[in-house]
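Student: got a predicted model here, sequence first, then my questions.
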Amino acid sequence: MIIGKEKRLNRLYNGHDRIIILPLDHGFTEGPIDGIENMGQALSDIVRYNVVDSVILHRGAIIHNYSILSKQNLGLIMHLSGSTSLYGNGLHKIQTGTVDEAISLGCDGVSVHINLGNEYEPYMLENTARIAEECGKKGMPLIAMVYVRGDEIENERKLPYLKRAVRLADEIGADIVKVNLCMEGENFSEVVNSCQIPVVIAGGQQKDYISLLRMVDTAMKSGAKGISIGRNIFQSSNYSLLLNNIKRIVHEHEDISLIMKEYLAYA
């Protein structure tokens, strides 16, 4: 199934050497938050700019918005795990979909969320290993979102934690791993070099326009292969401008200095 997986990975990247992923799985966890109250409208508004290479959605959102998704040159990733913010700390992600369902819905990849460093880690690892095996048999790319979160974890963005996270994703059989960018002053290239699969960065907490672009620029210069940023994009007041400048950094390999010069000239 290597050929099938490669074909699907090519669709996810949409012909680029780096990838822009828009995760829209937040509603499962947090409900209809700002920016995705109306998922159909959010999808229509964002994908029409033809910047995003792939989107991440849960099963229901794929089904309900298939008329939009099927008309776009857009990679489709089905998220297979979840929890809600209504129960406990939300660390225990359980399986909510299957690889076969993703295939039947015409998806190009699946994603799972793993939280390391807490009492639920063994269950998530066992489940992810099973999904990775199935993805290998059926030619389906697997994106692992890996975070180190627990009562004993003081800062999940510390370099040693991130290096462990990407290596775990690599070893368990993922094709792409999503992690946070490291703390300021640390070298994210150490994270990228800790595994043999592409590393993409998460958006994390809400950031202003300039801080977000600088974060993307830092990640790309450190060897990251793309981004997987959700609310920092779909909750932006001007995501058309933001997406265009993200494209310039990620796909056009443009240095942020020119973008900053333009921004300051019109600010």
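Tutor: That came in fine, so what should we check first? Here the structure is a predicted model, which is why all the values come from computation and not from measurement.

Student: could you use CA atoms for every contact and neighbour count after this?
Tutor: Will do.

Student: buried residues in stretch 41-59?
Tutor: Residues of stretch 41-59 classed as buried by neighbour count (16 or more other Cα atoms under 10 Å): Leu43, Ile46, Val47, Val51, Val52, Asp53, Ser54, Val55, Ile56, Leu57, His58, Arg59.

Student: mind checking how far Gly35 is from Tyr239?
Tutor: 11 Å (Cα to Cα, to the nearest Å).

Student: check Glu156 too.
Tutor: For Glu156, the distance to Tyr239 - Cα to Cα - is 28 Å.

Student: gap between the two ends of stretch 245-265?
Tutor: 15 Å.

Student: buried sites along it?
Tutor: Here stretch 245-265 shows Asn245, Ile246, Lys247, Arg248, Ile249, Val250, His251, Ile256, Ile259 as buried, counting by 16+ other Cα under 10 Å.

Student: in a strand, the third one, correct?
Tutor: No - assignment of Lys247 by DSSP: H, G, I helix; E, B strand; the rest coil gives helix, placing it outside any strand.

Student: what is the nearest of the buried residues of stretch 41-59 to His92?
Tutor: Nearest to His92 among these is His58, at 17.0 Å by Cα to Cα.

Student: you'd agree the closest one is up against Leu76?
Tutor: No - contact criterion Cα atoms under 8 Å: His58 and Leu76 do not qualify, at 10.4 Å.

Student: mind listing the shared neighbours of these two?
Tutor: Common neighbours of His58 and Leu76 are not found (criterion: Cα atoms under 8 Å, 6 or more residues apart in numbering).

Student: pull the contacting residues for Ile131.
Tutor: Val99.

Student: report the buried residues of the helix or strand hosting it.
Tutor: Using DSSP states H and E, Ile131 maps to helix 121-138. Neighbour counts over helix 121-138 (16+ other Cα under 10 Å) mark Glu121, Met124, Leu125, Asn127, Thr128, Ala129, Ile131, Ala132, Glu134, Cys135, Gly136, Lys138 as buried.

Student: quick check: of those residues, which lies closest to Leu181?
Tutor: Of the buried residues of helix 121-138, the one sitting nearest to Leu181 (Cα to Cα) turns out to be Glu121, at 21.4 Å.

Student: please name the nearest non-neighbouring residue to that closest one.
Tutor: Asn115 (6.2 Å; Cα to Cα, 6 or more residues apart in numbering).

Student: swap in Ala224?
Tutor: Counting by Cα to Cα, 6+ apart, the residue nearest Ala224 is Val199, at 5.2 Å.

Student: go ahead and confirm the one you found touches Val179.
Tutor: Yes - with contacts counted by Cα under 8 Å, Val199 reaches Val179, the gap being 7.4 Å.

Student: structure B:
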Amino acid sequence: MLMRIGKALRLKRIFAADGKSFIVAMDHGAIIGPQGNLAHPKEIVERVVAGKPDAILTTKGMLKHAHAALDPDVAVILRISGGFTMLGDPSDFQDRVISSVEQAIKYGADGVAITVKYGHPNEGEFIERASFVADSCSDWGIPLMIEVWPAGPNVKKPYELEAVRLGARAAAEIGADIIKTYYTGSKDGFAQVTDGCPIPVVILGGEKKGSTRDLFSMIEDSLAAGGAGVAMGRNVWGYEKPELMVQAIRGLIHEGWSVDKALDFLNKREER
């Protein structure tokens, strides 16, 4: 009973009253190093938090150096998997569990995140690790976000509909509370993902988009298809004025802004 209460309260911090969440992913430094605005943890966290996202997804190191910049109203999801960098062999990017749920709670986290690569040659090991983490999250009353990353010889692209659809449901089956995964490219397709998954599905941003309109259109379409929000990083902290990008995406998710309204907001604020 206590564990269920703990999860429920923490999920209320991650998701707004409308059932949607805007999570800014800031866990990239452990893999790609001090790229762009991530080079200065405290400064970029201050700027992102100023825009009022619902939560940030980050690492122990970022939290150590930037916790003073956090807003009490912004939830923290701590990534507890990793174990590889861009200097390593891409075929060995296995995303091992490198910290514990208990440790995340000691850091003050409202949720934890891990990655499962469905279709990977070591898929079974990913699933086994994730299942044990899910059990630990249940014991401690903390939500688990699983990043569903389709990869392997039978997966041509990570955003393939059937791969994402299967992966999202499989992650829910082993105890995830939130799914972070790829947008499949169309509203009809993504609606099949959300319809077949009994827990909230938020989309990741992936590589920085070619245009802001493309980014906003993807967000708008995912929401129309039953998505529960976004968990994006490079398209947010990599923007020249990340605090404005946060506000614009927040408008799309929580205020029902159109793509044109969000773009107009950005353009007018940038002119000041």
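Tutor: Thanks, I have the structure now. All of these numbers come straight from a predicted model, not from anything done at the bench.

Student: in the second structure, which residues correspond to the helix holding Ile131 of the first structure?
Tutor: Helix 121-138 of the first structure corresponds to residues 123-140 of the second structure when matched by TM-score structural alignment.

Student: how much does that stretch stray from the first structure?
Tutor: Stretch 123-140 of the second structure differs from its equivalent in the first structure by a mean of 0.8 Å after superposition (mean Cα distance after the TM-score superposition for the first structure).

Student: residue contacts, the residue mapped onto Ile219 of the second structure from the first structure?
Tutor: Alignment note (TM-score structural alignment): Ile219 of the second structure maps to Val216 of the first structure. The contact partners of Val216 of the first structure, by Cα under 8 Å, 6+ apart, come to Ile201, Ile227, Ile246, Ile249, Val250.

Student: could you check how many residues crowd around the counterpart of Gly196 of the second structure in the first structure?
Tutor: When the first structure is aligned by TM-score structural alignment, Gly196 of the second structure is paired with Ser194. For Ser194 of the first structure, the count of nearby residues is 17 (other Cα atoms under 10 Å).

Student: cool, the one 5 residues further on as well?
Tutor: Val199 of the first structure has 31 neighbours, counted by other Cα under 10 Å.

Student: so how far is Ile62 of the first structure from it?
Tutor: Distance of Val199 of the first structure to Ile62 of the first structure, given as Cα to Cα: 25 Å.

Student: start to end distance for stretch 23-30 of the second structure?
Tutor: Start and end residues of stretch 23-30 of the second structure are separated by 18 Å (Cα to Cα).

Student: and it, which stretch of the first structure?
Tutor: Residues 21-28 of the first structure are where stretch 23-30 of the second structure lands, counting by TM-score structural alignment.

Student: may I see the buried residues of that stretch?
Tutor: Buried residues in stretch 21-28 of the first structure (16+ other Cα under 10 Å): Ile21, Leu22, Pro23, Leu24, Asp25, His26, Gly27, Phe28.

Student: I'd say the second one and Ser54 touch.
Tutor: Yep, that's Leu22 of the first structure we're talking about. Yes - judged on Cα under 8 Å, Leu22 of the first structure makes contact with Ser54 at a distance of 6.3 Å.

Student: ok so, going back, can you tell me which of the buried residues of stretch 245-265 of the first structure is nearest Ile172 of the first structure?
Tutor: Distances from Ile172 of the first structure to these, taken by Cα to Cα, are shortest for Val250, at 27.1 Å.

Student: so Val99 of the first structure makes contact with Glu133?
Tutor: No - at 10.4 Å, Val99 of the first structure does not count as touching Glu133 under the criterion of Cα under 8 Å.

Student: for stretch 96-110 of the second structure, grab the matching residue range in the first structure.
Tutor: Against the first structure, stretch 96-110 of the second structure falls on residues 94-108 (TM-score structural alignment).

Student: quote the end-to-end distance of that stretch.
Tutor: Note: stretch 94-108 of the first structure ends 21 Å apart using Cα to Cα.

Student: check stretch 69-84 of the first structure too.
Tutor: Start-to-end, stretch 69-84 of the first structure (Cα to Cα) is 25 Å.

Student: residues in contact with that stretch: which ones?
Tutor: By Cα under 8 Å, 6+ apart, stretch 69-84 of the first structure touches 11-14, 25, 28-30, 47, 52-59, 62, 90-98, 102, 106-113.

Student: quick one: contacts for Ser240 of the first structure?
Tutor: Ile46, Tyr49.

Student: sec struct for whichever residue in the second structure pairs up with it, please.
Tutor: In the second structure, the residue matched to Ser240 of the first structure (TM-score structural alignment) is Glu243. Three-state call for Glu243 of the second structure (three-state DSSP): helix.

Student: next one: Tyr49 of the first structure
Tutor: Quick answer, by three-state DSSP: Tyr49 of the first structure is coil.

Student: and the counterpart of it in the second structure, how close does it get to Val259 of the second structure?
Tutor: In the second structure, Tyr49 of the first structure lines up with Gly51, judged by TM-score structural alignment. Distance, Gly51 of the second structure to Val259 of the second structure, by Cα to Cα: 18 Å.

Student: okay, and the residue nearest to Glu121 of the first structure sits in which element?
Tutor: Residue-wise, Asn115 of the first structure maps onto strand 109-116 under DSSP H and E.

Student: can you map out the strands along the first structure?
Tutor: 19-23, 54-57, 75-79, 81-82, 94-95, 109-116, 142-148, 176-179, 199-202, 226-228 (DSSP state E).

Student: make TSV from those strands and add distance to Ala169 of the first structure to it.
Tutor: Shown next, in TSV, are those (distance: least, Cα to Cα, whole Å):
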stretch	distance to Ala169 of the first structure
strand 19-23	18
strand 54-57	18
strand 75-79	16
strand 81-82	15
strand 94-95	17
strand 109-116	9
strand 142-148	6
strand 176-179	6
strand 199-202	10
strand 226-228	16
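
Student: for Ala165 of the first structure, which of these is the nearest?
Tutor: Taking the strands of the first structure one by one with Cα to Cα, strand 142-148 is closest: 5.7 Å.

Student: what's the mean distance for that closest one versus the second structure?
Tutor: Counting by mean Cα distance after the TM-score superposition for the first structure, strand 142-148 of the first structure comes out at 0.5 Å.

Student: between strand 109-116 and that strand, find me the angle.
Tutor: Interaxial angle of strand 142-148 of the first structure relative to strand 109-116 (axes from the mean of the first three to the mean of the last three Cα atoms, to 10 degrees): 20 degrees.

Student: run through who's touching strand 142-148 of the first structure.
Tutor: Under Cα under 8 Å, 6+ apart, the answer for strand 142-148 of the first structure is 109-117, 132, 135, 156, 161-162, 165-166, 169, 173-180.
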